[in-house]
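Visitor: Next comes the sequence, and after it the predicted model I'd like to discuss.
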Amino acid sequence: MHTAADRRLAVSHWLQSAHPSPEDVRREWSEPDGVALLPLGTLLSAVRIPYDLVDAIAACGHRQCANEVLDHTLDGGPVICDPRSRRYYALVPASAPRRLAPAAAVLARAGVECLSRGTYLGVPRVDALEMTTWQSYWAVPMPSPGELCEPQRVADLIAHGMRRLAAAEADA
């Protein structure tokens, strides 16, 4: 059995390994905002999801409630919240953008984008678990190294949010 601190350390090392210079990641995480830019497309990719889609599902208007909905819907898969840009980033396997490519046009209309090679993502240090300022934090922490969101669950979440938004617009 591993302690939470052991798991966070293992996740931290795994995330650092995505960068060609892990010491740069450690340095960036030690700065006041505690966010490091990690290249996507080798170990992991990300799906950028606007608050509106998640809020349509959560129907509560509070970040904590929305985070709980993400945790439940994505079965504990890791999600970063960026309150400044009002977006979530579901971390997915590096291959996910290829699998989601056929739906790219539909996703783009909803403000969703699959981020992969050639893109860097601001990743907060692993102990940033709540919004204390407008800095990014883990809405759903990475449970263990390499444990990412299942792309189909992310696609289902997005489809559900899109249906809810469309229904709300039709009612308005």
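Guide: The structure has been received and is ready for your questions.
Visitor: drop to CA atoms for contacts and neighbour counts, all remaining ones
Guide: OK.
Visitor: Tell me where the chain has strands.
Guide: 35-39, 44-50, 79-82, 87-93, 113-115, 120-124, 137-140 (DSSP state E).
Visitor: I'd like those strands as a markdown table, with mean neighbour count and distance to Pro102 appended.
Guide: Listed next are the strands of the chain as a markdown table, based on neighbours: other Cα atoms under 10 Å; distance: least, Cα to Cα, whole Å:
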| stretch | mean neighbour count | distance to Pro102 |
| --- | --- | --- |
| strand 35-39 | 21 | 23 |
| strand 44-50 | 24 | 14 |
| strand 79-82 | 26 | 23 |
| strand 87-93 | 24 | 17 |
| strand 113-115 | 21 | 11 |
| strand 120-124 | 20 | 23 |
| strand 137-140 | 25 | 27 |
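Visitor: and the longest helix for this protein?
Guide: For the chain, the helix with the greatest residue count under DSSP state H is helix 151-171.
Visitor: That helix packs against which elements?
Guide: If contacts are counted by 3 or more Cα pairs under 8 Å, 6 or more residues apart in numbering; DSSP states H and E, helix 151-171 sits against helix 51-58, strand 87-93, helix 96-100.
Visitor: before we go on, here's another structure to hold up against the first:
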Amino acid sequence: MTSDDSARVLRPVALDGGTVIHTSADRRLAAEHWLLAAHPAPQQARTEWARHDVALLPCGGLFSAVRIPGRLVQAVAASTDPADIDLVLAEVLDGGPVICDPHGPRYYALVPGSMPRTWRAAADDWRVADVDVLGRGTYLGVPRLDAVDFAAAGVASYWAVPMESAGVLCAPLAVARLIAAGVHQMSEDRAVWPVDPPLTPVPGVGAGRGERLP
């Protein structure tokens, strides 16, 4: 997406005093255009979103992804409730975008496209924990930008932490700290997280995305 495209997508709103903001809908639309730009045929990806709710986008260009097993993330959150986990991920990764595939479950933290090269040594070490860094030559199933709720998504992928703005990704260091915390927690308490437990929503707990659990 060119700078001119960005200007057309983002329609600023002027407030009293001259402050200019962009609405959440405009930011989401800009993020959608940015993700589509990763595909060599953006219209094809848009069609996949319309038909299947998920589009296959190539990694290693605009973004790469770190695939983290559910058991590791659940150990950090001390919960299998997706609402709890999503809140913890948003806090630990400072709002960086994360996709959840409930089938694993597996979590995919979107990171800069250069991470597979610049963090190669760390990525090699992470493989013993079933963590992988997806770069060039791999594709990631990216859900529609409005798929942000586990219950509504059902068995389909959804954004555990939504991409709120175009080009805003997870900081590699924050992802590394999340992985380290998960590995440490699992080594301390293997009996609780031996395999990937299924995601189990708990009624009435962590119902809102902005809600902080006690």
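Guide: Nice, I can see it. A quick note: this is a predicted structure, and the numbers were derived from the prediction, not measured.
Visitor: circling back: out of the strands of the first structure, the one nearest Gly161 of the first structure is which?
Guide: Across those, Gly161 of the first structure has its closest neighbour in strand 44-50 (10.0 Å, Cα to Cα).
Visitor: so where in the second structure does the closest one end up aligned?
Guide: The aligned range for strand 44-50 of the first structure in the second structure is 63-69, by TM-score structural alignment.
Visitor: for stretch 69-88 of the first structure, same thing?
Guide: The aligned range for stretch 69-88 of the first structure is 88-107, by TM-score structural alignment.
Visitor: Using neighbour counts, pick out the buried residues of that stretch.
Guide: For stretch 88-107 of the second structure, burial by neighbour count (16 or more other Cα atoms under 10 Å) applies to 88-90, 92-93, 95-102, 105-107.
Visitor: From the residues you listed, pick the one nearest Asp26 of the second structure.
Guide: Pro97 (17.0 Å).
Visitor: show me the contacts for that closest one.
Guide: Contacts for Pro97 of the second structure (Cα atoms under 8 Å, 6 or more residues apart in numbering) come out as 109-110, 159-164, 168-170.
Visitor: how far away is it from Trp126 of the second structure?
Guide: Pro97 of the second structure is 20 Å from Trp126 of the second structure, where distance means Cα to Cα, to the nearest Å.
Visitor: cool, and Arg27 of the second structure?
Guide: 33 Å.
Visitor: what do you get for Thr47 of the second structure?
Guide: To Trp126 of the second structure, Thr47 of the second structure is 35 Å away according to Cα to Cα.
Visitor: quick one, which of the two is more surrounded?
Guide: When Thr47 of the second structure and Trp126 are compared for neighbours, Trp126 comes out ahead with 18 against 13, by other Cα atoms under 10 Å.
Visitor: which non-adjacent residue is nearest that one?
Guide: Asp132 (6.9 Å; Cα to Cα, 6 or more residues apart in numbering).
Visitor: and if you look at Thr42 of the first structure?
Guide: Closest to Thr42 of the first structure by Cα to Cα, 6+ apart is Ala94, at 5.7 Å.
Visitor: Tell me who's in contact with the one you found.
Guide: Contacts here follow Cα under 8 Å, 6+ apart; on that basis Ala94 of the first structure touches 40-45, 116.
Visitor: Look up how far Val140 of the first structure lies from it.
Guide: Ala94 of the first structure sits 19 Å away from Val140 of the first structure, going by Cα to Cα.
Visitor: now do Pro39 of the first structure
Guide: 20 Å.
Visitor: cool, and Leu37 of the first structure?
Guide: Distance, Leu37 of the first structure to Val140 of the first structure, using Cα to Cα: 19 Å.
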